[in-house]
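Participant: The sequence isn't on hand, but the structure is:
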């Protein structure tokens, strides 16, 4: 029996910052594909998933993550061109309101967005579902201390 392969080698996450008029999440515009997204990337070597997310944030934005949580959420989708299902753990980083973003070559633009702005920019329903989940559990409510990742 043929099975659809699972890809569990990718991580993703949302960066949140508090502003005077509410929270914002960071979106990045991919240089190659031209669409807006949150931070994502592949696990390398013996990294744990959360370590890969921290590294990807640093590589893509120059931001050093201090306050890290598991979002307690898995992005999942089917990629027809690869005939594979991707299952991706999602993380949330709370960053300082004055944090500076310096993009690498993978992205051409960035934007700090409200939930509605972010959902209007991204092309995939799963991205909007991730954002709704993160907003509900990290902005509308205080995150559970059990989701905090201690390093």
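Facilitator: Received it, and whenever you're ready, just let me know what you need. Keep in mind that what you see is a predicted model, and the values were worked out from it rather than measured.

Participant: Every contact and neighbour count from this point should use C-alpha atoms.
Facilitator: OK.

Participant: what ranges do the helices span in the protein?
Facilitator: Counting by DSSP state H, the chain has helices at residues 49-61, 115-121, 125-134.

Participant: Show me which parts of the second one are buried, residue by residue.
Facilitator: Put plainly, it is helix 115-121. 115, 118-119, 121 (16 or more other C-alpha atoms under 10 Å).

Participant: Do a quick rundown of the strands in this protein.
Facilitator: Here the chain has its strands, by DSSP state E, at 6-7, 10-19, 22-30, 36-37, 39-42, 67-79, 84-95, 107-113.

Participant: Serialize those strands to JSON lines and add fields for mean neighbour count and distance to residue 128.
Facilitator: As requested, the strands of the chain are exported to JSON lines (neighbours: other C-alpha atoms under 10 Å; distance: least, C-alpha to C-alpha, whole Å):
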{"stretch": "strand 6-7", "mean neighbour count": "14", "distance to residue 128": "21"}
{"stretch": "strand 10-19", "mean neighbour count": "22", "distance to residue 128": "12"}
{"stretch": "strand 22-30", "mean neighbour count": "19", "distance to residue 128": "12"}
{"stretch": "strand 36-37", "mean neighbour count": "24", "distance to residue 128": "10"}
{"stretch": "strand 39-42", "mean neighbour count": "19", "distance to residue 128": "14"}
{"stretch": "strand 67-79", "mean neighbour count": "17", "distance to residue 128": "11"}
{"stretch": "strand 84-95", "mean neighbour count": "21", "distance to residue 128": "13"}
{"stretch": "strand 107-113", "mean neighbour count": "17", "distance to residue 128": "13"}
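
Participant: alright, now check it against this:
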């Protein structure tokens, strides 16, 4: 009996960035309240699309600047954020970056 295998396409068209700030002995996470048609009023990390010709880390720097105005950053590559989209039968993957604001800028 032969086994059949089915492929699920994987797409990576964006990035996700989690910003941390150490206050006393605790890390705080920056979340933004979205105002888009898809994510209206949803609290979320900084993220966005990778533009043509960009590397994922370049998109992370650009999105941080566009969404917060922060330019002096040090990024750490982390894991990946993935999500299976049932109706489209794809796995959507994003490189995930961490930014420690305590080490890069004074707020």
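Facilitator: Happy to help now that I have it. What you see is a predicted model; the values in this text were computed from it and never measured.

Participant: what's the TM-score here?
Facilitator: After superposition, the two chains reach a TM-score (TM-score structural alignment, normalised by the length of the second structure) of 0.79; 97 aligned residues with a C-alpha RMSD of 1.8 Å.

Participant: that older thread, residue 125 of the first structure is nearest to which of the strands of the first structure?
Facilitator: Closest approach to residue 125 of the first structure among these (C-alpha to C-alpha): strand 67-79, 10.0 Å.

Participant: quick one: the closest one to strand 10-19, angle?
Facilitator: Computed with axes from the mean of the first three to the mean of the last three C-alpha atoms, to 10 degrees, the direction of strand 67-79 of the first structure lies at 130 degrees from that of strand 10-19.

Participant: what residue of the first structure matches up with residue 8 of the second structure?
Facilitator: Alignment note (TM-score structural alignment): residue 8 of the second structure maps to residue 4 of the first structure.

Participant: What's the local residue count around its match?
Facilitator: Look at residue 4 of the first structure: counted by other C-alpha atoms under 10 Å, it has 10 neighbours.

Participant: How about the one 5 residues further on?
Facilitator: Applying other C-alpha under 10 Å, we find 15 residues neighbouring residue 9 of the first structure.

Participant: Spatially, and excluding backbone neighbours, which residue is closest to the residue positioned nearest the centre of the second structure.
Facilitator: Note on the second structure: the residue nearest the mean C-alpha position is residue 16, at 0.3 Å, using C-alpha atoms, centre = their mean. In this structure, residue 16 of the second structure finds its nearest non-sequential neighbour in residue 47, 4.3 Å apart by C-alpha to C-alpha, 6 or more residues apart in numbering.

Participant: gap between whatever residue of the first structure lines up with that neighbour and residue 86 of the first structure?
Facilitator: Counting by TM-score structural alignment, residue 47 of the second structure lines up with residue 40 in the first structure. Remark: distance between residue 40 of the first structure and residue 86 of the first structure (C-alpha to C-alpha, to the nearest Å) = 12 Å.

Participant: Next, show the common contact partners of these two.
Facilitator: residue 10 (C-alpha atoms under 8 Å, 6 or more residues apart in numbering).

Participant: give the contact list for the residue nearest to the match of residue 8 of the second structure when sequence neighbours are not counted.
Facilitator: The shortest distance from residue 4 of the first structure to any non-neighbouring residue, by C-alpha to C-alpha, 6+ apart, is to residue 84 (5.6 Å). For residue 84 of the first structure, the contact set (C-alpha under 8 Å, 6+ apart) comprises 4-7, 78.

Participant: Tell me, how many residues neighbour residue 33 of the first structure?
Facilitator: Neighbour tally, residue 33 of the first structure, other C-alpha under 10 Å: 9.

Participant: swap in the one 10 residues further on?
Facilitator: Per other C-alpha under 10 Å, the neighbour tally for residue 43 of the first structure reads 19.
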